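In: Predicted model and sequence follow; I will ask about them next.
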Amino acid sequence: MNAEQLAVFFKQEFPQAEVLIEQAGGGFVRLRKPIDERHLRPGGTVSGPVMMEMADAALYAAILSELGPVALAVTTNLNINFLRKPSADKDIIADCRLIKLGKLLAIGEVTIYSVGNDEPVAHATGTYAIPPK
């Protein structure tokens, strides 16, 4: 699936996600999440759950970009390291690259940035179970 097809799929299946799919292909995706006051925690930073949502959505999108619309692929593991404080007034970007795409499992890594800053704010790895055909 390309970025446009993924955007349609996410809008239909996960309208609550509110992520923009900027790039998809070759086992790589880039997602953007517009940040506003709903996404902040005390102290003026993007909340951990928002960054975890981005990591999970990016992994899912990367898998779908390679396999097509497999709605029942599910997260089996997600590990995240929060590296530095994201900007409260900037969107966040999640770049995901698949490490392994097998018949039953997919593994990927996600790096999350605040727009305009090259230093990552979080790094995640995750595994998805792919339903048998």
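Out: Now that the structure is in, tell me what you want to look at. Numbers count the residues shown, from 1 in each chain.

In: going forward, measure contacts between C-alpha atoms and count neighbours the same way
Out: Noted.

In: and stretch 46-63, which residues are buried?
Out: 46-48, 50-52, 54-63 (16 or more other CA atoms under 10 Å).

In: Return the closest of those residues with respect to Gln5.
Out: For those, the residue nearest Gln5 by CA to CA is Ala61; the value is 10.3 Å.

In: Second structure for comparison follows:
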Amino acid sequence: MNAGWVLLGVLLAGPALAEEFSQRRTVTATAFNSLPGQGHGEDHSLAAWGDTLVPGMKAIAVSRDLLAAGLDYGTAVKIEGLEGTWYVRDKMHARWRNKIDVYLGEDREEALQWGRRKVEIRY
């Protein structure tokens, strides 16, 4: 592929990527695992929209009020304090408000260390 075409593609993608994370919000963030006793039902790796959560996935669950705020299924999210881009793959019980739950595979200790904190997210 010609280097000029690659550069053109990068230039064209730049504004779209900037727009992708133009919204900001401070939320309460906790962490969860796909271990027995966490989540609803018998298959603790099955998310609300039918995705199977696999350790290493960068997935989050969102409180249902955040769905209307644009954090819908598949939305890409940057989370303060975490590297990479995370994706909305699950939704939480209706009792929660302004909250995300970060999926940390099967590492219970890592989830406990994360605890509960306020973070800024961009989406």
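Out: Happy to help now that I have it. Everything numeric here is computed off the predicted structure, so don't read it as measured data.

In: Got a TM-score for the two of them?
Out: Here the TM-score for the pair of chains, by TM-score structural alignment, normalised by the length of structure 2, is 0.28; 64 aligned residues with a CA RMSD of 5.1 Å.

In: sorry, back to before: pick out whichever of the buried residues of stretch 46-63 of structure 1 sits closest to Thr76 of structure 1.
Out: Closest to Thr76 of structure 1, out of all of these and judged by CA to CA, is Asp56, at 10.5 Å.

In: and the next element down the chain from whichever strand or helix holds that closest one?
Out: Counting by DSSP states H and E, the element that carries Asp56 of structure 1 is helix 48-67. Proceeding N to C from helix 48-67 of structure 1, the next assigned helix or strand is strand 74-82, under DSSP H and E.

In: so what does the following helix or strand past that next one touch, helix or strand wise?
Out: On the C-terminal side of strand 74-82 of structure 1, the nearest following helix or strand under DSSP H and E is strand 92-101. Under the contact criterion of 3 or more CA pairs under 8 Å, 6 or more residues apart in numbering; DSSP states H and E, strand 92-101 of structure 1 touches strand 28-33, helix 48-67, strand 105-114.

In: Make a markdown table from the ones you listed and add distance to Phe82 of structure 1 to it.
Out: Shown next, in a markdown table, are those (distance: least, CA to CA, whole Å):
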| stretch | distance to Phe82 of structure 1 |
| --- | --- |
| strand 28-33 | 17 |
| helix 48-67 | 8 |
| strand 105-114 | 9 |
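
In: Quick check: which of those is nearest to Ile80 of structure 1?
Out: Among those, the nearest to Ile80 of structure 1 by CA to CA is helix 48-67 (7.2 Å).

In: Asp101 of structure 2 contacts Ile60, doesn't it?
Out: Yes: counting by CA atoms under 8 Å, Asp101 of structure 2 does reach Ile60; the two are 5.5 Å apart.

In: tally of neighbours for Trp86 of structure 2?
Out: 20 (other CA atoms under 10 Å).
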